[in-house]
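*Asks:* using only what follows, build the 3D model:
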Amino acid sequence: MAHAHTEDHFDICIIGSGSGNSIVDERFDDRSIALVDRGVGEDLWFGGTCLNVGCIPTKMMVVPATMAAAPEHARRLGVDLHLDGVDLGALQQRVFGRTDGISRAGLAWRESNRNVTVLREAAAFVDEHTLQVGHRTITADQFVIAAGSRPRALAAAGLDDPDLAGMIHTSETILRVRQLPDRLVVVGGGVEAIEFGHIFASLGSRVTLVNRSDRLLRRIDGEIAARATQLAAEHFAVRLNQRLSSVEPAERGGLLLRFVDPSDTEYRYNTDALLVVTGRVPNGDQLAVDRAGVDVDEAGFVVVDEHQRTSREHIWALGDVCDHHLLKHVANAQARVVQHNLLHPDEPIARPAEPVPQAIFGQPPVLTVGATEEALREAGTEYVKVVQPYDTVAYGWALDDRTSFVKLLVDPATRLLLGAGVIGPEAPELGQLLVAAMSFGIDVGTMARGQYWAHPELAEVVENALLAAAAECEGAR
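*Replies:* Down below sits the predicted model:
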């Protein structure tokens, strides 16, 4: 039953227009809803990070970038391809012509909903039922915090110099550059650094990726991360163990960047553009969630239970603001949980259990899921390990692939996967087979022998890895 409300009081207030926006459908027609969203990126786009400045535009750029990088691979196969050029404006029009249109249409649709009030200004809690939105103060019976995350700011002299701003980028601005930078320095060593490095190197920039630690992709399995680092270094320059200390204008235009290593040796790079992608931070602090009595963890993420409820019974949270995975598919799953629990408070459901896969769209792509070998070793968990190279199957020969592999970590007692990873062409698609096996509790032998594998598909490398793991488990008994 809808509550009587004034124009400043709502049944539900949702903060964030990414996955949070997907909660409201016709089942909420009898409730008054405030959708609060300042927007993301330079133009404060509606619709959240993934649509406007994240997964979707980056993957729409990865596809042409991978095509642009094809001549090198083709040469190994005896095919002479050459790249005549890249029309950056046409690529951007294809990407943003679509995403900007979806953003505008999404906002117009929400504003047309009779029971939804869209508020497009910055917000902060005043207390557990009150939110300051721009100059307006609103109250609500229930809140959903779906405010996402933002690029992590880096402390280095000159980074915030307004005269250099046009040459210094985050993930929110780099894809809309007017022209392709001749030289690009990428600071960071995570997923974004790998993906943007691939995009810009393939499109024609001279990319140098500089990372403060000794390897890229530190959060994933070490063996896969090491191979990804090795292959990235064949695609563009990779410099490890260097930390950005200062940014200043270069004498002949562009930027002069200074880095230092652990022994305080200084390194200098001249570049036309700098991209800082050193991770993301949750936006709970900007909302002053502490004033609502909402607990956060040491890293600033809002703490939630399995029902996505915060420390305040009437306040829910989902996505990057509360989840360390920082993944869109996790945010979407959690939005479905919050939606159900708002509609059926007496029959709450819990968010889906692990495993949560992550796909990385570099050159080559990667998929990882479940435990890393390091974590299993540290926990003293018994495991069987299989590393199956692509070149052990016919389609691997067809690709002339000598670097890609499937890695499985298996419990020898139950024969269930504890963790898995794939690095190589089609890794996200091949890896999803392993996600399915883990999610549905299918042991490696059943997964391998319980179905036909279409010969000579690339997925036979997964089949062979599963068969090898089953044999290893047998041997471990």
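
*Asks:* drop to CA atoms for contacts and neighbour counts, all remaining ones
*Replies:* OK.

*Asks:* so which residues of this structure form helices?
*Replies:* Here the chain has its helices, by DSSP state H, at 48-53, 55-68, 70-76, 88-112, 191-203, 222-235, 328-343, 373-379, 394-399, 427-439, 444-449, 460-476.

*Asks:* now the last one, how far from the chain's geometric center?
*Replies:* Helix 460-476 sits 31 Å away from the centroid of its parent chain (CA atoms, centre = their mean, to the nearest Å).

*Asks:* in that helix, what's buried?
*Replies:* Using 16 or more other CA atoms under 10 Å as the test for burial, helix 460-476 gives 460-470, 472-473.

*Asks:* quick one, what contacts the closest residue to S213 other than its chain neighbours?
*Replies:* Spatial nearest neighbour of S213, excluding adjacent residues (CA to CA, 6 or more residues apart in numbering): N241 at 4.8 Å. Neighbouring residues of N241 by CA atoms under 8 Å, 6 or more residues apart in numbering: V210, N211, R212, S213, D214, D261, P262.

*Asks:* now do 7 Å
*Replies:* N211, R212, S213, D214, D261, P262 (CA atoms under 7 Å, 6 or more residues apart in numbering).

*Asks:* closest one to H307 out of those residues, please.
*Replies:* Distance to H307 across the contacts of N241 (CA to CA) is lowest for S213, with 36.3 Å.

*Asks:* what's the neighbour count on the closest one?
*Replies:* Neighbours of S213 under the rule other CA atoms under 10 Å: 17.

*Asks:* so it touches L240, yeah?
*Replies:* Yes - using CA atoms under 7 Å, S213 is in contact with L240, at 6.1 Å.

*Asks:* measure A398 to R219 for me?
*Replies:* Distance of A398 to R219, computed by CA to CA, to the nearest Å: 32 Å.

*Asks:* let me fix that, I meant to ask about A157.
*Replies:* 28 Å.

*Asks:* try A165
*Replies:* A165 is 31 Å from R219, by CA to CA.

*Asks:* and this one, please, so the two structures can be compared:
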Amino acid sequence: MNSYDVAIIGSGPGGYVAAIRCAQLGMKTAIIEKYATLGGTCLNVGCIPSKALLDSSHHYEDAVKHFEEHGIDIPGEIKVNLKQMIDRKQSVVDQTTGGIDFLMKKNNIDVYQGLGSFKDATHILIKGDKEEEIEAKNTIIATGSKPSSLPFINIDKERIITSTEALKLKEIPKHLIVIGGGVIGLELGQVYKRLGAEVSVVEYMDRIIPTMDSGLSKELNKVLKKQKFSINASHKVKSVERKGDEVIVKADNKKGEEVEFKGDYCLVSVGRRPYTDGLNAEAAGVKLNDRGQVEVNEHLQTSASNIYAIGDVVKGAMLAHKAEEEGVFVAEILAGQKPHIDYNLIPGVVYTWPEVASVGKTEEQLKDTGVDYKVGQFPMRALGRSRASMDLDGFVKILADKSTDEILGVHMIGARAADMIAEAVVAMEYRASAEDVSRMSHAHPTFTEAIKEAALAATDDRALHV
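*Replies:* Here you go, the predicted model:
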């Protein structure tokens, strides 16, 4: 039987990063993955393939709608080759997951393919092509999450689908009904909207992206409606029925009236649930809470002292980069170091176009906790860079403490917001004031000038270009 200092169950961003950091710190490390490829949901059927399709569909939309204005004439009809688009997406996935294979070899990490389950707190059974058993002094649970559904929905993976199936459709839907106005539903909805589908979003809450600052929600709602999305907030779905190639969704609106949506595909994107199926956690003395999450303390240690858990399977935002931070955190704790994670400074991003990004506190959170704050906001359309690229929608908003000027939250919607948010994270990590950021030189013309201008706006209303 092979023995290890640490074994990681699950090879998503949290798991494989934890394995690499453990190996870097001198631990003999094993990683266990039940699927044939490493990388988990994110690399195989999540972050990476969805961004590949978002980029491909964005190119198509630009060619159809904007090339002529840029002085680019394309003779003949511009057509979508969906098969090639899906094939390219898969090649990106294959390259990325292959990269993880390389990193495992480079760091001398033993990879086991099969379902890992606890025999006890220090022994793990692996059921794959053959059954194996390994011994691990410490274990990190990184088994991730799966798409959630509603109890009355029968997901047939043909017409009533999850994000996994939406990444490999063989035709462009005529009318895609999206249940859930969160990140996944809006991103995949935009992919198929660009390619020619009619898209109806049905959201239970009173606004889309309901966990983000309401100003972002309001602006994205306006932009998506301009893109001809049908946004139906405050709608409680009560039935989803398939009749041949037609899907019928019935929901009650906020007045209690029944509304019916008919389409040829229905994407169910109502969140994700922690995945511990087959883990046999109880055999190791690992407790789960009533939401199916693995219970952990502030060191991400479970009720079994030598077992830790990270990523989507524990509390907190279900984000790949949050899982990565936790993977490094646990590895460094096992090595006797004293790492830290500030969960308030883990950014959230929606990769629609315009992109949406956020870090820190929202206005609603500051109001609820009674914090006296000030706001600086700057519209993207006032930037020379935005006019040059025809990306005029959106804004940057900075929330700062009214007395100390410390930045408490940054919320942005616009071109390249997903990349720009890192500046806000750095500033807040070092507890910068709005004035600190306003005094930094930002290259011109760039989208990031909006951050400087929003900081100026928060500092005695000093924005220069509005």
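
*Asks:* got a TM-score for the pair?
*Replies:* The TM-score (TM-score structural alignment, normalised by the length of structure 2) is 0.87; 454 aligned residues with a CA RMSD of 3.0 Å.

*Asks:* follow-up on the earlier one: A157 and R219 of structure 1: which has the busier surroundings?
*Replies:* A157 (14 against 10).

*Asks:* how about the nearest residue to that one, chain neighbours excluded?
*Replies:* S246 (4.5 Å).

*Asks:* cool, V356 of structure 2 as well?
*Replies:* Leaving aside its sequence neighbours, V356 of structure 2 sits nearest to I413 (CA to CA, 6+ apart; 4.3 Å).

*Asks:* and R415 of structure 1, by the same measure?
*Replies:* D443 (5.2 Å).

*Asks:* centre-most residue in structure 2?
*Replies:* L319 (5.1 Å; CA atoms, centre = their mean).

*Asks:* in contact with the counterpart of I310 of structure 2 in structure 1, which residues?
*Replies:* Taking TM-score structural alignment, the alignment pairs I310 of structure 2 with L318 from structure 1. If you count contacts by CA under 7 Å, 6+ apart, L318 of structure 1 has them with I145, A146, Q308, A331, Q334, A335.

*Asks:* rerun that using 8 Å as the cut-off
*Replies:* Applying CA under 8 Å, 6+ apart, the residues contacting L318 of structure 1 are G20, V144, I145, A146, Q308, A331, Q334, A335, V338.

*Asks:* map the fourth one across to structure 2 for me.
*Replies:* Applying TM-score structural alignment, one finds that A146 of structure 1 aligns to A142 in structure 2.

*Asks:* so that match touches A18, yeah?
*Replies:* No - the pair A142 of structure 2 and A18 fails to qualify as a contact (CA atoms under 8 Å) at a distance of 9.1 Å.

*Asks:* which residues are common contacts for these two?
*Replies:* I8.

*Asks:* ok, back up a step: what about the match of A146 of structure 1, neighbour count?
*Replies:* For A142 of structure 2, using other CA under 10 Å, the count is 32.

*Asks:* also P57 of structure 1?
*Replies:* Neighbours of P57 of structure 1 (other CA under 10 Å): 20.

*Asks:* so it sits against G97, correct?
*Replies:* No - contact criterion CA under 8 Å: P57 of structure 1 and G97 do not qualify, at 10.5 Å.

*Asks:* by how much does the strand ranked longest in structure 1 deviate from structure 2 on average?
*Replies:* Of all segments of type strand in structure 1, defined using DSSP state E, the longest is strand 136-145. Here strand 136-145 of structure 1, set against structure 2 after superposition, deviates by a mean of 2.9 Å using mean CA distance after the TM-score superposition for structure 1.

*Asks:* run through who's touching that strand.
*Replies:* Contacts of strand 136-145 of structure 1 (CA under 8 Å, 6+ apart): 8-16, 20, 129-132, 314-318, 321.

*Asks:* also stretch 170-190 of structure 2?
*Replies:* The contact list for stretch 170-190 of structure 2 (CA under 8 Å, 6+ apart) reads 50, 54, 82-83, 163, 166, 192, 195-204, 207-210, 237, 261-271, 350-352.

*Asks:* PyMOL command for the buried members of these?
*Replies:* In PyMOL, a selection of the buried entries from the contacts of stretch 170-190 of structure 2 looks like this (16+ other CA under 10 Å):
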select buried, resi 50+54+82+163+166+192+195+197+198+199+200+201+202+203+204+207+208+209+210+237+261+262+263+264+265+266+267+268+269+270+271+350+351+352
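
*Asks:* ok, the aligned residue in structure 2 for R94 of structure 1 - contacts?
*Replies:* With the correspondence set by TM-score structural alignment, R94 of structure 1 lines up against R88 in structure 2. When contacts are counted by CA under 8 Å, 6+ apart, R88 of structure 2 touches A52.

*Asks:* likewise T58 of structure 1?
*Replies:* Taking CA under 8 Å, 6+ apart as the criterion, T58 of structure 1 is in contact with L175, E195, F196.

*Asks:* how many neighbours does R377 of structure 1 have?
*Replies:* The tally of other residues near R377 of structure 1 (other CA under 10 Å) stands at 11.

*Asks:* so the residue nearest to the centre of structure 2 versus A357 of structure 2, what's the distance?
*Replies:* Computed with CA to CA, the distance linking L319 of structure 2 and A357 of structure 2 is 13 Å.

*Asks:* shared neighbours, these two?
*Replies:* Contacts common to L319 of structure 2 and A357, judged by CA under 8 Å, 6+ apart, are G348.

*Asks:* and the residue lying closest to D245 of structure 2 once chain neighbours are set aside, what does it touch?
*Replies:* In space, and not counting its chain neighbours, D245 of structure 2 is closest to D264: 5.8 Å by CA to CA, 6+ apart. Listed by CA under 8 Å, 6+ apart, the contact partners of D264 of structure 2 are R159, P173, K174, H175, L176, D245, E246, V247.

*Asks:* now do Q132 of structure 1
*Replies:* Here Q132 of structure 1 is in contact with A123, A124, F125, V126, I138 (CA under 8 Å, 6+ apart).
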